[in-house]
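1. Turn this into a model:
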Amino acid sequence: MFAMMETARLEALHLANDPATGLKAIIAIHNTRLGPALGGCRYLAYPDDESAIRDAIRLAQGMSYKAALAGLEQGGGKAVIIRPAHVDNRAALFEAFGRMIESLNGRYITAVDSGTSSADMDCIAQQTGHVTSTTAAGDPSSHTALGVFAGIRATAHARLGSDDLEGLRVAVQGLGHVGYALAEQLHAVGAELLVSDLDAGRVQLAVEQLGAQPVASGALLTTPCDILAPCGLGGILNAQTVGQLRCAAVAGATNNQLASAEIADEMEARGILYAPDYVINSGGLIYVALKHKGETLPAITAHLSQIRQRLTEIYAHAQADKRSPARVADALAERILFG
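-> The predicted model follows:
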């Protein structure tokens, strides 16, 4: 465990076990140099405890880098609640998690993530003020999608010479709250949509409402397209899949898309432009961080517009240095976080 922490340069790892509610929770705090750690709470089943801890640590590191390059006064953290096979009272479980957060005295602020909802955040808010994405604060998904859409425009301009998305074939992998909102924006500007999701109902909805072309989940990565937009769970780009990509660029909302940094180097060698995930998908973090601080929606929207500019700068550095945008983004974030 400590080896994982040292490799990721993690500040702290907190564990909680509450048999009365079934809570088994992990909070990873990566870096608080810029401010309190902020990051979502996942509520998922894991094959074992180590997998859950590893997920929390990797995601917390990504949140630090995301906050740094988004220009936020926040550190990076992430929470994982291991979803039990059966829970008697979900509200009580999340209230117990709220007490865990409160015990950290403001070092960590939580938000929605995979498997959690604004209703869960409302339960947490019964026990602590260090929470956002509540019903009152609003779901950040639409703002994540707005940022990814702006990032896709920047990526198209850098790789294809124009930010006009009309007629471009964009493959959206995952049609959750963010993926579907992104697909709607792409459809509105005339992009040709290829979509996949494990939920056949979501795919059918995209076919009917957006004129999307359905593609089997296992075949989407090998389908020719201009831009691949991963919007599901992480690890989609790995040693097995990267050689099968048939796209000009990868630009999507998924956290931790790369199984390793070397995958980005392989994409660079193949001429596939990669939008660093924690840069292009930072719209949700920007929204929850600034909303928690009491900023107005116009101020949040203005800050969101910086995503495109940041990506354009990263692409320019990458081209000049002849290396992957992922390596450039990491170096910029680490300079901010560690000096």
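
2. switch to C-alpha atoms for all contacts and neighbour counts from now on
-> Noted.

3. where along the stretch 101-250 of the chain do the strands fall?
-> Here the stretch 101-250 of the chain has its strands, by DSSP state E, counting those that start in this stretch, at 108-112, 169-173, 192-196, 213-214, 227-230, 249-250.

4. now those in CSV, with mean neighbour count and distance to Arg42?
-> Formatted as CSV, the strands of the stretch 101-250 of the chain follow (neighbours: other CA atoms under 10 Å; distance: least, CA to CA, whole Å):
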stretch, mean neighbour count, distance to Arg42
strand 108-112, 27, 7
strand 169-173, 27, 20
strand 192-196, 25, 22
strand 213-214, 17, 28
strand 227-230, 26, 18
strand 249-250, 26, 25
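
5. For those strands, give me TSV that also has distance to Ala45.
-> Supplementary listing: the strands of the stretch 101-250 of the chain in TSV, determined by distance: least, CA to CA, whole Å:
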stretch	distance to Ala45
strand 108-112	16
strand 169-173	21
strand 192-196	23
strand 213-214	28
strand 227-230	21
strand 249-250	28
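
6. I have a second one here; can you model it like the first so I can compare?
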Amino acid sequence: MNVFSDTAFDGHEQVVFASDEATGLKTIIAVHNTNLGPSLGGCRMWPYASEQEAIHDVLRLSRGMTYKSALANLPLGGGKSVIIGDPRSQKTPELFRAMGRAVEQVGGRYIVAEDVGTSPEDMEQIASQTKHVGGINDGSDPARTGDPSPFTAYGVFIGLKEAARFKYGTDDLKDLRVAVQGLGHVGYHLCRMLFAAGAKLIVADLNKNSVMTAVNEFGATAVSVDEILSVDADILAPCALGGVINDRSIEKLRVGIIAGAANNQLEHDRHGDMLREAGVLYAPDYVINAGGVVEVHYCREGKPVSETNKHIEGIAGTVREIFDRAKQQNLSTGFVADRLAEERFGLVRKAA
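-> The predicted structure is shown next:
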């Protein structure tokens, strides 16, 4: 197993390996950076093919959380944890209580939250062993359901409107054509907000029932998952898998803006440069999809949803700063976003 030589290792402060023989727990906790505060990041349970794959994933994801929290103006650093196992067959309450003990041993430098393969119920088990858990709903605010999806969608909506203002001179979405790829929790909430704002929706998802619901509720136009990236529209909102903006799809794009919820939309960094050269404005995904992280933080702090939403609305200012800098310096928005995040969390790069 390699940690320091893994391509995703980026000056991580701490990487912890923990196990519990009685429950079968095998977990890795990565703390990337705590300059702004304790690291926050979800706990992902996944049947990794190898331990090296799990190491790479936790290093990559924890680094991403540092950048996301910094650009969301949160007093948090970046961390992540992974549990090696199949969430469909290997989950037990005892395993997650053991995970809670592992988190507790990190001493508050890492705050765990829900992620792929874990649930609010799993977080409750972890919380029985440690206070360092985010997103636990205490029921004090009736507007808080425990589901971060609407908050993630709201951040994307705010970022998308700011992109429209920058590109088209107005954030009025009435009659703008927005192609939404993916109608999961976040994608569907985003569609609802776009519809309320008067946008014309084009949608695609592998789940035909979700597509038909969007057609009936929002008057959306349905296209296949193969067509959605090449439709003639004003805005493309990728809300499904990552890596959808690549050499093949860029050639087919017929939109002026890309602004969606999916993580890691660019297959490679160079695709950000290709979008800039093609005249397509890209709202960096980890900037505008940070609403869920904001809600996890405010929920943990015991603050009302109204304050969560006010903070999320601040995403517009960050997006605007990124667009302005990118235009002035003739750089890709993704490159500028990374540098702005590093300014905020105080990364000092060594001279070449």
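
7. one step back: nearest to Gly283 of the first structure among the strands of the stretch 101-250 of the first structure would be which one?
-> Evaluated over these, closeness to Gly283 of the first structure peaks at strand 108-112, with 13.5 Å, by CA to CA.

8. For that closest one, give the aligned segment of the second structure as residue numbers.
-> Counting by TM-score structural alignment, strand 108-112 of the first structure lines up with residues 110-114 of the second structure.

9. what's the average distance of that stretch to the first structure?
-> Average distance between stretch 110-114 of the second structure and its aligned residues in the first structure, after superposition and using mean CA distance after the TM-score superposition for the first structure, equals 1.2 Å.

10. spatially speaking, which residue is in the middle of the first structure?
-> The central residue of the first structure, meaning the one whose C-alpha is nearest the mean C-alpha position (CA atoms, centre = their mean), is Asn255 at 3.6 Å.

11. counterpart of that residue in the second structure?
-> Matched across to the second structure, Asn255 of the first structure falls on Asn263, judged by TM-score structural alignment.

12. can you give me the strands in the stretch 1-150 of the second structure?
-> For the stretch 1-150 of the second structure, applying DSSP E, counting those that start in this stretch gives strands covering 14-20, 25-33, 39-46, 77-84, 110-114.

13. Do I have it right that the match of Asn255 of the first structure meets Ile245?
-> No: in this structure, Asn263 of the second structure is not within contact of Ile245 by CA atoms under 8 Å, at 11.3 Å.

14. OK, contacts around Glu94 of the second structure?
-> Glu94 of the second structure makes contact with 23, 125 under the criterion CA atoms under 8 Å, 6 or more residues apart in numbering.

15. now Gly35 of the first structure
-> Counting by CA under 8 Å, 6+ apart, Gly35 of the first structure makes contact with 73-75.

16. in the second structure, which of the residues you listed remain in contact?
-> Shared with the second structure under both residues aligned by TM-score structural alignment, their matches' CA atoms under 8 Å, the contacts from the contacts of Gly35 of the first structure are 73-75.

17. Now render those as JSON lines, adding distance to Ala216 of the first structure.
-> Compiled in JSON lines, those are given as follows (distance: CA to CA, whole Å):
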{"residue": "Glu73", "distance to Ala216 of the first structure": "41"}
{"residue": "Gln74", "distance to Ala216 of the first structure": "39"}
{"residue": "Gly75", "distance to Ala216 of the first structure": "38"}
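
18. Pick the one among those closest to Ala136 of the first structure.
-> For Ala136 of the first structure, the closest of these turns out to be Gln74, at 21.3 Å, with distances computed as CA to CA.

19. Just tell me what the closest one corresponds to in the second structure.
-> Gln74 of the first structure maps onto Leu76 in the second structure when the alignment is built from TM-score structural alignment.

20. any idea how far the nearest residue to its match once chain neighbours are set aside lies from Ala341 of the second structure?
-> Setting aside the residues directly before and after it, Leu76 of the second structure is nearest to Gly37 in space (CA to CA, 6 or more residues apart in numbering), at 4.2 Å. Gly37 of the second structure sits 14 Å away from Ala341 of the second structure, going by CA to CA, to the nearest Å.

21. now Met274 of the second structure
-> With the distance defined as CA to CA, Met274 of the second structure ends up 22 Å from Ala341 of the second structure.

22. do Lys310 of the second structure as well
-> For Lys310 of the second structure, the distance to Ala341 of the second structure (CA to CA) stands at 21 Å.

23. next one: Phe9 of the second structure
-> Relative to Ala341 of the second structure, Phe9 of the second structure is positioned 18 Å away (criterion: CA to CA).

24. Same check on Ala316 of the second structure?
-> 15 Å.

25. same check, this time on Asp205 of the second structure
-> Noted for Asp205 of the second structure: a distance of 32 Å to Ala341 of the second structure, by CA to CA.

26. Have a look at these two and say which one is more surrounded.
-> The neighbour count for Asp205 of the second structure versus Ala341, taken as other CA atoms under 10 Å, is higher for Asp205 (23 against 20).

27. pretty sure that one contacts Val225?
-> Yes: the pair formed by Asp205 of the second structure and Val225 meets the contact definition of CA under 8 Å, at 6.0 Å.
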